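Colleague: Build me a model from this:
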Amino acid sequence: MLAETLPTWVRAVSELPVRFVFADNCPGDGCEAIIAGCLGDASYTYLPDSSNPGFAEGCNRAVAAATTSHVLLLNPDVWLPEDGLARVWATVAANPDGPIAVGLSMYGGAYVGIDLHPIALFIDRVATVSRGPLGPSGGAAVFPTDLFRRFGGFHEHLFAWGEDADLAFRLYASGLRTRPLDLVLPHAGGHSVEGDSSLQGFRARLLARNRLLVAARTFTWPLLLVAVPVLTLAHLALAARRARQGLLRPFLRGVGRGLVEAPAARRQWNGKRFGFVSLCRYLTVRRA
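Modeller: Alright, predicted model coming up:
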């Protein structure tokens, strides 16, 4: 996949002062050679970690190594048009202090950032929704580097699937709003688990667990008390869907782990939390 996408990133750089940082959680599969072949002697940073600590920690490791004022987190299965980075650059210049959600084209639709959902809690935000995004999707997100670090980046225990929503709730609760960028990048969404039942089960387990941990970490007590019965009903509906998909067992294991780990997860974040005031503002304020 990187062999297909990386050349488009290099072409999009043009004359822009861009530095590449690659966090590779599976070194030895040939990606390092692809990077060297595309970038040659150009300056880039390569950060291998054969322990596979997860998407969240990989992103944090990359941002820690960044020396630029802003970072663009980009999945390796995302293609850039030739003017893509120039448009990101212009948006950063116009909005240097806040996060930016870059659009992704996947599953036959266009999505920009993260949205709230009464059952799934967080989902990809459809591009045509009138309200602004809760926060950027980790697959294509721009952050001021200092801001990302100040908020602790992605919660690494989540590993993957939901770490961007966790950060989005925390940013929104602190008054930081995410600007959507009218740029939709082709994204091979879901390819990493497609056709592999064990990986699909792994994803179902982590999503079930992380949904509960994100709520426990980022919601105020009043909102959490209201959310608990809603999440209970939602998980019954989700259980029926997972049963049809043959993923009920990993889903239930994830729910169990989420319930066990929720108290510790809440203690790990002491900043501002997403409450009823934040919820009302999010649902009623339309994007500029």
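
Colleague: going forward, measure contacts and count neighbours with C-alpha atoms only.
Modeller: Fine.

Colleague: Now do the SS call for Phe148.
Modeller: helix (DSSP: H, G, I helix; E, B strand; the rest coil).

Colleague: count of neighbours near it?
Modeller: 21 (other Cα atoms under 10 Å).

Colleague: Distance check, Cys280 against Ala215.
Modeller: Distance from Cys280 to Ala215, counting by Cα to Cα, to the nearest Å: 17 Å.

Colleague: out of those two, which sits in the more crowded spot?
Modeller: Ala215 (24 against 10).

Colleague: In this protein, spot the helix with the most residues.
Modeller: When the chain is parsed with DSSP state H, its longest helix is helix 221-245.

Colleague: what's the next secondary structure element after that one?
Modeller: Sequence-wise, the next helix or strand downstream of helix 221-245 (DSSP states H and E) is helix 248-267.

Colleague: Give me the contacts around that next one.
Modeller: Helix 248-267 is touched from outside by 201-202, 204-213, 216-218, 239-240, 242, with contacts defined as Cα atoms under 8 Å, 6 or more residues apart in numbering.

Colleague: Alongside the first, I'd like the structure of this one:
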Amino acid sequence: MTVAGPRGPGISVIIVSYNVREILDACLQSVYHAAARFSGTVEVIVFDNESRDGTVSLLKPRWPEATWISSDRNLGFGSGCNRGAAVATQPLLLFLNPDTLMREDTLQVMWDFFRSHADAGVAGCKIVNRDGSLQLACKRSFPSPRVAAFKLIGLGSLFPKSRVFGRYNLTYLDENTTHEVDAVSGSFLCISSELFREIGGFDEDFFMYGEDLDLCFRAKLLGKRNYYHPITQVIHFKGESAKSRPLGSFLDFHAAMVIFSKKHLELRALPLILLNAGVAILALAKFISSRFQKWPRWFADLLIVNLVLGVVAYVYVHAKGHTLFSFIEPSVYVFWNVLTSLAVVLPLAYAGEYGSGPARPRKVFLSVGISFLAVFSLSFFMKEHAYSRVVFAISSVLSAALLTSWRLAGSHGGRFWRKVVGGVKRVVILGTAARARTLAALIQNETLEGYECVGFIHFPAGPVPQEVRANVIGDLETLPTLARKLDLQAVIIALDEGTYPAALRVLAAHGAGSLEIKMLVGDPEPGKNSLIDLNFRN
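Modeller: Below you'll find the model as predicted:
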């Protein structure tokens, strides 16, 4: 189905979704706002890759204008794009990630660009991160052993303006000027439907990542020119789809680079091995760093688990009339402490407990209990090295209780305590309309856990609704002062969709000090909303 503008040729917007219902809702809002200002026809096609979060059942009635295609299994990004393109009817295709928000002029700008550049193969716009900074992947060169090596060892970061070392992401090019490039990002990729079909679409050997590079490479082989066109831009909340399969997404990235290298780079065995090894190391390093962002939290967990094991073992051994290391071999004691520490911390890290999100005490309690149970069970198979199952049993109960209490205490502690444990955050809500008031009620009723609402920040300018007049504590100009005086940790943007761009520009321009900036997407109802971290910090 189509929408917007006088009848005539236009753009088919193809979105492949996977368990991103809330941000997809916001993405569609931004697409239809842009469609309303577009001079031609806009066709929106959503291909859902077996989402299990109610994406189709909840959003299809909300957006009946779109064409919805559901898959009974996850086919990957490229396959989903191909199936969406197969039913597209417009001359220009835009492949758009579901975790993006476009400006109101985006569709028109890209349409005008293709009409004025007959040699264009693939084109992308400027893509910015949550904080407004450039997302480097929106303009790239094709990977080679040398380019990958400079990226891996950090020379690209040290010398971004160098045409030699900065080639991976073409950081030496002006980000605000249109350039011919090797490749653009698949999160926002425009191509004519005629060329897309001539190329044969995306290579479905790529499950996720790399298919955009491959498509751009094949377009250039046909004599076309690929462009980076920053006259318009989109915000990309990178990695929303990957959250539901964190390790799998990193493995997919490595596999994609291997496929691309074998397909397009005429490499001998040793360079190919070195390239693949470098990509694997880079992917693994990124995955590990994403799992251990909150170092005070995992350090505290390790400290508590080892203290509990030590104290319980000491008391138990002395109750039997022995000293600790006359009863237990030091190497055995160290082995089981290390094993137990890893059994507790690694599952929590994989689940994202040490990431950027708030602490989740219930998940911690359950995970710690299961970890100790696993270690306890293992001790039955290593009787000659297991010093006491009583120690494990008592330590499991105490550790689960203490690690959970450590997080729960954040809701009642002071500024330092909350910063360390990541407990309940004191927040203000940007906005005073019905959407903001409903969100405040969810927080007040503890339907939305992890937050304490202090009041409202009035935006945009205009009369303050009578219902919240008593709870409005200031505006954006006074926000930095309020943050210090009221010990605020976060601002939640809860505006009508049309005012989001203005709010984002104001926050990016003025900054918010140490405050976290979050944005409400979806309806402010239980199970139908999500808070996205924008990370606007100085």
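
Colleague: quick revisit: I would like the residues contacting the longest helix of the first structure, please.
Modeller: By Cα under 8 Å, 6+ apart, helix 221-245 of the first structure touches Pro118, Ile119, Ala120, Ala215, Ala216, Leu248, Phe251, Leu252, Phe274, Gly275, Phe276.

Colleague: Show me what counts as buried in that helix.
Modeller: Leu223, Leu224, Ala227, Leu231, His235, Leu238, Ala239, Arg242 (16 or more other Cα atoms under 10 Å).

Colleague: Just the buried residues of the contacts of helix 248-267 of the first structure.
Modeller: 201-202, 204-213, 216-218, 239, 242.

Colleague: Sitting in helices, which of those do you find?
Modeller: Using DSSP H, those in helices are 201-202, 204-213, 216-218, 239, 242.

Colleague: Tell me the residues of the first structure aligned with stretch 371-379 of the second structure.
Modeller: Alignment of stretch 371-379 of the second structure against the first structure: no match, by TM-score structural alignment.

Colleague: roughly how far is that stretch from the heart of the chain?
Modeller: 33 Å (Cα atoms, centre = their mean, to the nearest Å).

Colleague: middle-most residue in the first structure, spatially?
Modeller: Gly138 (2.5 Å; Cα atoms, centre = their mean).

Colleague: Quick check: closest non-adjacent residue to the equivalent of it over in the second structure.
Modeller: Under the alignment (TM-score structural alignment), Gly138 of the first structure pairs with Gly186 of the second structure. Excluding the flanking residues, the one nearest Gly186 of the second structure by Cα to Cα, 6 or more residues apart in numbering is Asp212, at 5.0 Å.

Colleague: repeat for Pro91 of the second structure
Modeller: Ser193 (5.3 Å).

Colleague: give the contact list for the one you found.
Modeller: Ala85, Gln90, Pro91, Leu92, Leu93.

Colleague: now that we have the residues you listed, which one has the most neighbours?
Modeller: Neighbour counts for the contacts of Ser193 of the second structure, by other Cα under 10 Å, peak at Leu93, which reaches 26 neighbours.

Colleague: part of a helix, is that one?
Modeller: No: checked against three-state DSSP, Leu93 of the second structure lies outside a helix; its state is strand.

Colleague: residues contacting it?
Modeller: Counted by Cα under 8 Å, 6+ apart, Leu93 of the second structure has contacts Ile11, Ser12, Val13, Ile14, Ala85, Cys190, Ile191, Ser192, Ser193.
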